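Trainee: Provided below for reference: sequence and predicted model.
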Amino acid sequence: MTEVTVPEKIEDIEIRLLLEALFLKYHYDFRNYAMASIKRRLKQARQQLGFATFSALQESLLHDPALLPRLLRYLTVQVSEMFRDPGYFKAMREKVVPHLRTYPSLKVWIAGCSTGEELYSLVILFREEGLEDRTIFYATDINHEALQAAEAGIFALDRVALFTENHRKSGGKSSLSDYYQAAYGRVSFDKSLRRNVVFSDHSLVTDAVFAEMHLISCRNVMIYFDSGLQDHALGLFKDSLVRKGFLGLGSKENLRFSRHANAFTDFVREEKIYQRRAE
């Protein structure tokens, strides 16, 4: 690839046209993601995929569907760890679980589950608290390859020390090693952890609500959205939750400036856990 110098204003136009083409052709909508973030990711994708300009990338994307999953790897967030921010999971265990125990059956939605680290964290937590058998977990993401990785439940062995420490700090009641087998530099989490899990493609931008959820966990996804799209996603979560259901966000996310803020109360403020109002 020969690098082509393109004026920034022209480059911005190319990016907007590329995002429009991605939406019209494949129904993946990144048009209202924060521009600085999406531009950085697209630049990396263009360089790594071997295109001189965004226009060239757009042309190839329109005529070669095989390019789509390769591009999505750059556009979707796939950085996570099990029991990330242990205080969040400790608050779930100590503050949220006692409320969830009052329901005969539960539905939990992990929105933007990426490669599954948060999903397995919540399933393990629910198993340790005796709630797994009465719970259906919905694990969704727009990236089909990420969903396949989540369903496989295989992670690099060198990540497990961090996972184990996070689990301990979150108030884990067992050893994390009880849930996986290690071999050939990888760990495979027990398939029993997936027995109550539904994996599904879902876009927070274009798809409908998941009804009657008791807990929605969507962490470190909305930081890549602009304010309008954040509002849209929070409205989706509001409409998906039962009354007094719970919403967990990432450490850098909040409801403060959303038009849906009045639909929630702070439940564990410092861990960004909110509760849907009863009215």
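Mentor: Yes, it's here.
Trainee: please make it C-alpha for all contacts and neighbour counts, starting now.
Mentor: OK.
Trainee: could you pull out the helices for the stretch 151-279 of the chain?
Mentor: Taking DSSP state H, counting those that start in this stretch as the criterion, the stretch 151-279 of the chain carries its helices at 160-169, 227-240.
Trainee: what packs against the shortest one?
Mentor: Contact here means 3 or more CA pairs under 8 Å, 6 or more residues apart in numbering; DSSP states H and E; on that basis helix 160-169 packs against helix 86-91.
Trainee: what sits against the residue most central in space within the chain?
Mentor: Here the mean C-alpha position of the chain is nearest to the C-alpha of residue 112 (CA atoms, centre = their mean), at a distance of 2.1 Å. The neighbourhood of residue 112, defined by CA atoms under 8 Å, 6 or more residues apart in numbering, consists of 139-142, 218-219, 221.
Trainee: swap in residue 96?
Mentor: Here residue 96 is in contact with residue 246 (criterion: CA under 8 Å, 6+ apart).
Trainee: make sure I have this right: it is in a helix.
Mentor: Yes - per DSSP: H, G, I helix; E, B strand; the rest coil, residue 96 lies within a helix segment.
Trainee: report the separation between residue 104 and residue 214.
Mentor: The gap separating residue 104 from residue 214 is 11 Å, by CA to CA, to the nearest Å.
Trainee: who has more neighbours out of those two?
Mentor: Set side by side, residue 104 and residue 214 show more neighbours around residue 214, with 24 against 9, by other CA atoms under 10 Å.
Trainee: what residues of the lengthiest helix in the chain count as buried?
Mentor: Ranked by number of residues, the top helix in the chain under DSSP state H is helix 8-26. Buried residues in helix 8-26, counted by 16 or more other CA atoms under 10 Å: 11, 14-22.
Trainee: one more to weigh against that first structure:
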Amino acid sequence: MTNSAHDEPDRHGRHADDLEVRLILEAIYERYHYDFRDYAGSSLRRRLKAGQQRFGCANLSQLQGRVLHEPEVFRSVLSDLTVQVSEMFRDPEYYRALREQVVPVLRTFPSLRIWVAGCSGGEEAYSMAILMKEEGLLDRTLIYATDISQEALAQAQAGVYRVDQVPLYTENHRASGGVGSLSEYYTAAYDHVLMDKSLKERIVFSDHSLSTDSVFAEVQLVSCRNVLIYFNRALQDRALGLFTEALCRNGFLGLGARETLRFSAHAGEFVEIAAKERVYQKRSA
């Protein structure tokens, strides 16, 4: 059996698929100003292929044409490219580390700003707001929850989640050291729950790209979890540079369980506070 022309490398060892991936990402950037060009290759290819199959395209070049000329196709592909997988108090030990090792320092600030970068459907932003409320800090805290997906931001701002997810959220909250019951922070109706207004009032949901945008505020804590794993090394360093610039002296950075500062150009600007939970503190000088 012979390979198709798409599978055969050119004289430089490159495959047609590689070129098509680069071209569709460049087209998305030029047409819609979403920059995925420095996202990790294997993950991007898998998601683009899923879109290709869903729309019955023979190859990525055909999908590119539809993305450029059919906004509804672009919105669907964008949803594929922006991973929206989250849960409240995901990795409870991370939130326990925040309670025990970060909150005591945050108490020393007269006002607090927290940046939840890549907030997806808002679960992490509401988890952070609940933690701050339980620690008596929410009234002086403003949480910036950012994402590149307008669809995700709309869901986050609505604060509506499936009721069948609540048992998992409740167990995560308990394991994180939560005070009282998670049910204090939502209202149940039919098969969904609505997050409490007192939490929403302290969260600003906003469009922000770690690929192209700049720092917008000084903050005491940045929480960006399970986002950097989808970036290549250059984009990881760009994002970590933004976080470093945004953090005040002695501010804190929280990453996902499979993410680390160890090989970053910014590693020397932080000290490790909770190694397993990936919590770091910016050096004072």
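Mentor: Yep, it's here. In this text the structure is predicted, and so the values were computed from the model without any measurement.
Trainee: make JSON lines out of the helices of the stretch 151-279 of the first structure and add distance to residue 50 of the first structure and mean neighbour count.
Mentor: Converted to JSON lines, these look like this (distance: least, CA to CA, whole Å; neighbours: other CA atoms under 10 Å):
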{"stretch": "helix 160-169", "distance to residue 50 of the first structure": "34", "mean neighbour count": "17"}
{"stretch": "helix 227-240", "distance to residue 50 of the first structure": "30", "mean neighbour count": "20"}
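Trainee: need those helices in JSON lines (columns: distance to residue 48 of the first structure).
Mentor: As requested, those are arranged in JSON lines below (distance: least, CA to CA, whole Å):
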{"stretch": "helix 160-169", "distance to residue 48 of the first structure": "29"}
{"stretch": "helix 227-240", "distance to residue 48 of the first structure": "28"}
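Trainee: closest one to residue 73 of the first structure among the ones you listed?
Mentor: Proximity of these to residue 73 of the first structure was assessed by CA to CA; the nearest stretch is helix 227-240, lying at 20.7 Å.
Trainee: which one in the second structure is aligned with residue 246 of the first structure?
Mentor: Aligned against the second structure by TM-score structural alignment, residue 246 of the first structure finds its counterpart in residue 252.
Trainee: neighbours of whatever residue of the second structure lines up with residue 84 of the first structure, how many?
Mentor: Structural correspondence for residue 84 of the first structure with respect to the second structure (TM-score structural alignment): residue 90. Other residues near residue 90 of the second structure come to 19 when the count uses other CA under 10 Å.
Trainee: in contact with residue 90 of the second structure, which residues are there?
Mentor: 124, 169, 172.
Trainee: okay, these in CSV with distance to residue 178 of the second structure next?
Mentor: Output for those, formatted as CSV (distance: CA to CA, whole Å):
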residue, distance to residue 178 of the second structure
124, 14
169, 11
172, 9
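Trainee: between those, which sits nearest residue 53 of the second structure?
Mentor: If you rank these by distance to residue 53 of the second structure using CA to CA, residue 124 comes first, at 31.6 Å.
Trainee: wasn't that closest one part of a strand?
Mentor: No - using three-state DSSP, the secondary structure at residue 124 of the second structure is helix, not a strand.
Trainee: how near is the corresponding residue of the first structure for it to residue 20 of the first structure?
Mentor: Taking TM-score structural alignment as the criterion, the aligned counterpart of residue 124 of the second structure in the first structure is residue 118. Counting by CA to CA, the gap between residue 118 of the first structure and residue 20 of the first structure amounts to 31 Å.
Trainee: cool, and residue 270 of the first structure?
Mentor: Between residue 270 of the first structure and residue 20 of the first structure the computed distance is 38 Å (CA to CA).
Trainee: repeat that for residue 83 of the first structure.
Mentor: According to CA to CA, residue 83 of the first structure and residue 20 of the first structure sit 36 Å apart.
Trainee: next one: residue 55 of the first structure
Mentor: 12 Å.
Trainee: and residue 99 of the first structure, by the same measure?
Mentor: Spatial separation of residue 99 of the first structure from residue 20 of the first structure under the definition CA to CA is 43 Å.
Trainee: before we move on, the earlier item: which of the contacts of residue 112 of the first structure does the second structure keep?
Mentor: Using both residues aligned by TM-score structural alignment, their matches' CA atoms under 8 Å, the second structure keeps these contacts from these: 139-142, 218-219, 221.
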